[in-house]
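J.: sequence-free structure coming up:
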């Protein structure tokens, strides 16, 4: 995406859409969160059970409390920025929408940090700030912007307060529904598909498009395609690069594409890096492409935090 494209995204600002303020952070729960985090590490084998429990619990527990409080402070102060990466139609290479990506510490993408937030059970705090920031950006644009997709965890999309915030913003500005895409990330196992699907349909009824992110990553399953009605399915790029694009020997990709087509969902292939990959994905029936071949993520120059 060129510099001129970035300026086009930012455009001429208009009055931003007022949103409910994010809830103040109550740090009193950090001790409990750190305790559950430490127990989880021991259960999964990431940390060995100590021969002398007290030193372990003192050092590791204190470290976790400090890390959780640091992360929550970063979130509360909005100390992250947004980068946008283009997603294009493989049929004509025209821009379809952007994906909003969080950037910390000078522009690095820290998936490990997001993973930490999920394990510490504070991902909903970050997701609330992230979606609010994207909505504020969309609402500031006087011209009709290209739609922007934002990632939300299944935990956040099961959170009634976050759903109501999004519903409230769309009801204040009905055009927002056509400009916002919600991508469901499934790095945390979904416990209640029916409740989650109900929330997704509430957003879709307001015009908001929904997407399953990183399908095929190992965290997702065909139950997601069966039990969740969405508009877009994004195929995991790491999986795509492990298969033979010309053969698809295990038939997984072909079966996913057929399933998506049957349910009327558009398909995005991630991490496309060459024209040959783009052509092969198009030939297999994939609608949209994302990757360095089409454009790298670029920081929003008008994102003031």
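T.: Cool, the structure landed. Values in this document were obtained by computation on a predicted structure and should not be read as measured data. Numbers count the residues shown, from 1 in each chain.
J.: from here on, contacts and neighbour counts on C-alpha atoms
T.: OK.
J.: what segments of this structure are helices?
T.: Secondary structure of the chain (DSSP state H): helices at 3-10, 30-44, 53-76, 111-119, 123-140, 154-157, 160-172, 193-204, 222-227, 237-240, 252-262, 275-283.
J.: tell me what angle the first one forms with helix 123-140.
T.: When you say that, I think you mean helix 3-10. Our comparison of helix 3-10 with helix 123-140, counting by axes from the mean of the first three to the mean of the last three C-alpha atoms, to 10 degrees, yields an angle of 100 degrees.
J.: which residues touch residue 7?
T.: The neighbourhood of residue 7, defined by C-alpha atoms under 8 Å, 6 or more residues apart in numbering, consists of residue 301.
J.: now do it against residue 35, distance only.
T.: Counting by C-alpha to C-alpha, to the nearest Å, the gap between residue 7 and residue 35 amounts to 46 Å.
J.: one more: residue 197?
T.: As for residue 197, its distance to residue 35 is 31 Å (criterion: C-alpha to C-alpha).
J.: likewise for residue 219?
T.: In this structure, residue 219 and residue 35 are separated by 25 Å, where distance is defined by C-alpha to C-alpha.
J.: what about versus this one:
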């Protein structure tokens, strides 16, 4: 078994189960495995050994329980990812998933009890493969300076990256979500977590959007020459809709690239849309009038308003990835997905499923009638050059399956 460069803390009050977890992680190749019988002891261990990559965390225990432990480490940076291992009911564990997210921690998975190596191993690989993991260094945890981010924007170091969207039934690539990475001349690829909050604080999100539009539409034209028609989806914040020049600038960029609005999708998270002012609604209507598609991103992650969904001119729903993560173990998630598919069909809206990471999830989603999706099971984000190389290779692989 190859050694994995991982530091893992096992938080479990049952002596035998803790021993099983520790030995299992070591057998899977984890470089360093630590253990604690309750939250207080776990905090002492962290203070003694420093940060860990993963905390395998029980929830219900004597002394400081798992919830209190999560609260304590949420803002400390001592734990990078959490794996929940608990015998609590699925609905309670799902509520804990929300707590983990609200505390700013990454939920790597929920393995329940008893532990199984075949369930734990993919989660360790998922952590190691995560782009965020690659970028976790002392130099990149802190936010970049405003001066550095402004310079990066001017010098075009902020580059569009692309994550494909798929037709689950045919395997066809039907579009891409346009993301952003900072290609630093010294530090390499830097995560959006380091610079995106700075762009927001400095009011530079529009400028970034316009730069990304130019980059993505140029790539879209190259892809079209190679026989690939890709819809380009851009993330848009609700606050940006208040800019009276937003839609006219987008229209001018489309004209410059001789591209119809129908080739673009703008994704907005549902939070902030519930009380959107008239100026924001006007921007949404104008984008639709230009032919652009509008998608509600991370649907179900906030406080969804079905009334607002009917009132706003959206034609796509992107269901939050959290529903897929617990699909195999949580009947309620299957019910939510089925209901959202039915809602989308009734409202004439397409439904995209986010966060597909395994073959099992894909098959269950197909059985539920899902058509569109994206996630690491299909493809990770990549730069434009890699995307153009990947598309024909993907086509050839699909042809071999037919």
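T.: That came through, no problem. Nothing here was measured: the structure is a model prediction, and the numbers come from that model.
J.: sorry, back to before: need the helices of structure 1 in CSV with distance to residue 98 of structure 1, can you?
T.: Converted to CSV, those look like this (distance: least, C-alpha to C-alpha, whole Å):
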stretch, distance to residue 98 of structure 1
helix 3-10, 10
helix 30-44, 34
helix 53-76, 23
helix 111-119, 19
helix 123-140, 11
helix 154-157, 20
helix 160-172, 19
helix 193-204, 19
helix 222-227, 23
helix 237-240, 17
helix 252-262, 21
helix 275-283, 18
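J.: would residue 31 of structure 2 count as being in a strand?
T.: Yes. Counting by DSSP: H, G, I helix; E, B strand; the rest coil, residue 31 of structure 2 falls inside a strand.
J.: alignment lookup: it to structure 1.
T.: When structure 1 is aligned by TM-score structural alignment, no residue sits opposite residue 31 of structure 2.
J.: one more: residue 374 of structure 2?
T.: Residue mapping for residue 374 of structure 2 onto structure 1 gives residue 290, with TM-score structural alignment as the criterion.
J.: dump the residue contacts of its match.
T.: For residue 290 of structure 1, the contact set (C-alpha under 8 Å, 6+ apart) comprises 85-88, 268-272.
J.: switch the cut-off to 6 Å
T.: With contact set as C-alpha atoms under 6 Å, 6 or more residues apart in numbering, residue 290 of structure 1 has these partners: 87, 270-272.
J.: in TSV: these, plus distance to residue 242 of structure 1 and neighbour count.
T.: Formatted as TSV, the entries for the contacts of residue 290 of structure 1 read as follows, by distance: C-alpha to C-alpha, whole Å; neighbours: other C-alpha atoms under 10 Å:
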residue	distance to residue 242 of structure 1	neighbour count
87	22	24
270	13	23
271	12	21
272	13	21
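J.: look up the closest residue to residue 94 of structure 1, ignoring the ones flanking it.
T.: Using C-alpha to C-alpha, 6 or more residues apart in numbering and skipping the chain neighbours, the partner closest in space to residue 94 of structure 1 is residue 88 (5.4 Å).
J.: next one: residue 285 of structure 1
T.: residue 257 (6.9 Å).
J.: what's the one you found aligned with over in structure 2?
T.: Under the alignment by TM-score structural alignment, residue 257 of structure 1 pairs with residue 341 in structure 2.
J.: list the contacts for the residue nearest to the spatial centre of structure 1?
T.: Structure 1 has residue 151 as the residue nearest its centroid, 1.8 Å off, counting by C-alpha atoms, centre = their mean. Residue 151 of structure 1 makes contact with residue 183 under the criterion C-alpha under 6 Å, 6+ apart.
J.: how does it look with 7 Å?
T.: By C-alpha atoms under 7 Å, 6 or more residues apart in numbering, the residues touching residue 151 of structure 1 are 182-185.
J.: buried among the residues you listed? Make that a ChimeraX selection.
T.: When burial is assessed using 16 or more other C-alpha atoms under 10 Å, the buried subset of the contacts of residue 151 of structure 1 is captured in ChimeraX by this command:
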select :182,183,184,185
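J.: thinking again about what came up before, now flag whichever of the contacts of residue 290 of structure 1 is closest to residue 204 of structure 1.
T.: If you rank these by distance to residue 204 of structure 1 using C-alpha to C-alpha, residue 87 comes first, at 20.5 Å.
J.: got the contact list for that closest one?
T.: Residues near residue 87 of structure 1 by C-alpha under 7 Å, 6+ apart: 95-98, 288-290.
J.: ok, of the residues you listed, which come out buried?
T.: 95, 97-98, 288-290.
J.: what's next to the host helix or strand of residue 93 of structure 2, contact-wise?
T.: When elements are defined using DSSP states H and E, residue 93 of structure 2 is found to belong to helix 90-102. Here helix 90-102 of structure 2 makes contact (C-alpha under 7 Å, 6+ apart) with 107, 330.
J.: give me the range in structure 1 that the next helix-or-strand element following it lines up against.
T.: Reading on from helix 90-102 of structure 2 to the C-terminus, the next helix or strand found by DSSP H and E is strand 106-110. Residues of structure 1 matching strand 106-110 of structure 2 are absent, with TM-score structural alignment as the criterion.
J.: if anything else comes up later, I'll come back, but that's it for now.
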